[in-house]
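**Q** coordinates only, no sequence provided:
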């Protein structure tokens, strides 16, 4: 079995990207699938791209296995979402390794505090907790993390 190919997302894939995003988010147990949630995520993708996202997908021979949204100028990993059918296959680790090729010296990210599986994974991957703060748009308490390449001055 070959690994999915990480490549830039195309605008005609935004509906599929939103579906992967929703299914991955729902798999955390923090939300229920709904047409409302899917519509909000669909609408958010072009807005976020306009605000600076660089959007990638993991393409498994035409099926989208994951989405990755980076804000390169801000050194920010905004979204790393793996479709449930692809979870547990090291695809998240591949996406993080790819992120480190795009942001080789430093990466910031936020993770919902209740998504313990995700933030514990980021900690195992070398991210250091910096602070918690409420996200005003969603009301979620967010854990803020930072990763710096070893040997890189603070």
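**A** Thanks, I have it. From a predicted model like this one, the values you see are computed outputs, not experimental measurements. Numbers count the residues shown, from 1 in each chain.
**Q** going forward, measure contacts and count neighbours with C-alpha atoms only.
**A** Fine.
**Q** which residues of the protein fall in strands?
**A** Listed in chain order, the strands of the chain (DSSP state E) span 5-8, 54-60, 63-71, 76-82, 106-112, 128-134, 141-148.
**Q** so which of those strands is nearest residue 36?
**A** Ranking the strands of the chain by their distance to residue 36 (criterion: CA to CA) puts strand 76-82 first, at 18.7 Å.
**Q** tilt between the closest one and strand 141-148?
**A** What separates the directions of strand 76-82 and strand 141-148 is an angle of 110 degrees, with axes from the mean of the first three to the mean of the last three CA atoms, to 10 degrees.
**Q** comparison target below:
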């Protein structure tokens, strides 16, 4: 199955646990040196009670399985996580195109400084570094970078 065979759609309440599990697997695979600040149960609860009901949450569905998620809060790209087996297959590019379509005036996001692959991905998609922080504003207390994307004028 290719990325083109995967459906992107708004998340339903029933997607919360599967999306949380994608987040947990992706976090563990992409950030092995970063301490996850919340237990798996807390992450699943947060997806069920907060993320899906209160934010613009999209999921990628391969067959009947959630394999990725994108979360927007206005111009803030809050989450972009893929199941580790789906990295490098174009699904992140599709999510990024969707995010830019949903917020054509621009986007901002934060990613951990140690997450080199994510940083390269965002920079490849036109995001520029706006600020580095010491991590005091995130739950993991991990130094991060705030990126911004502003569309080019026509």
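**A** Looks like it arrived, so ask away. Since the structure is predicted, the reported quantities are computational estimates derived from the model, not experimental observations.
**Q** quick one, which of the strands of the first structure is packed in tightest?
**A** Across those, the average number of neighbours (mean count of other CA atoms under 10 Å) peaks for strand 63-71, which reaches a mean of 23.
**Q** who are the packing partners of it?
**A** Helices and strands in packing contact with strand 63-71 of the first structure are listed as helix 14-26, strand 54-60, strand 76-82; criterion 3 or more CA pairs under 8 Å, 6 or more residues apart in numbering; DSSP states H and E.
**Q** the last one versus strand 106-112: what angle between them?
**A** It refers to strand 76-82 of the first structure. When the same axes, to 10 degrees is applied, the directions of strand 76-82 of the first structure and strand 106-112 differ by 60 degrees.
**Q** strand 76-82 of the first structure aligns to what range in the second structure?
**A** Matched against the second structure by TM-score structural alignment, strand 76-82 of the first structure falls on residues 76-82.
**Q** now the second one
**A** Residue correspondence for strand 54-60 of the first structure in the second structure, counting by TM-score structural alignment: residues 56-62.
**Q** and the helices and strands packed on strand 63-71 of the first structure: which comes nearest residue 42 of the first structure?
**A** helix 14-26 (5.2 Å).
**Q** so the closest one corresponds to what in the second structure?
**A** Residues 16-28 of the second structure are where helix 14-26 of the first structure lands when matched by TM-score structural alignment.
**Q** now do the buried residues in that stretch.
**A** Using 16 or more other CA atoms under 10 Å as the test for burial, stretch 16-28 of the second structure gives 16, 17, 18, 19, 20, 21, 22, 23, 24, 25, 26, 27.
**Q** other residues contacting that stretch?
**A** Among residues not part of stretch 16-28 of the second structure, those counted as contacts by CA atoms under 8 Å, 6 or more residues apart in numbering are 36, 40, 43-44, 47-48, 52, 59, 65-69, 81-84.
**Q** please repeat the previous calculation with a cut-off of 10 Å.
**A** By CA atoms under 10 Å, 6 or more residues apart in numbering, the surrounding residues in contact with stretch 16-28 of the second structure are 11, 29, 32, 34-36, 39-53, 57-60, 65-70, 79-87.
**Q** repeat that for stretch 109-125 of the second structure.
**A** Contact with stretch 109-125 of the second structure is made by 30-34, 72, 75-81, 92-93, 96-97, 100, 127-135, 138, 140-149, as judged by CA under 10 Å, 6+ apart.
**Q** that older thread, a markdown table for the strands of the first structure, including distance to residue 121 of the first structure?
**A** Shown next, in a markdown table, are the strands of the first structure (distance: least, CA to CA, whole Å):
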| stretch | distance to residue 121 of the first structure |
| --- | --- |
| strand 5-8 | 20 |
| strand 54-60 | 19 |
| strand 63-71 | 16 |
| strand 76-82 | 12 |
| strand 106-112 | 11 |
| strand 128-134 | 11 |
| strand 141-148 | 12 |
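**Q** separation between the residue nearest in space to the middle of the first structure and residue 1 of the first structure?
**A** For the first structure, the residue whose C-alpha lies nearest the mean C-alpha position (CA atoms, centre = their mean) is residue 80; its distance is 1.7 Å. As defined by CA to CA, to the nearest Å, residue 80 of the first structure lies at a distance of 22 Å from residue 1 of the first structure.
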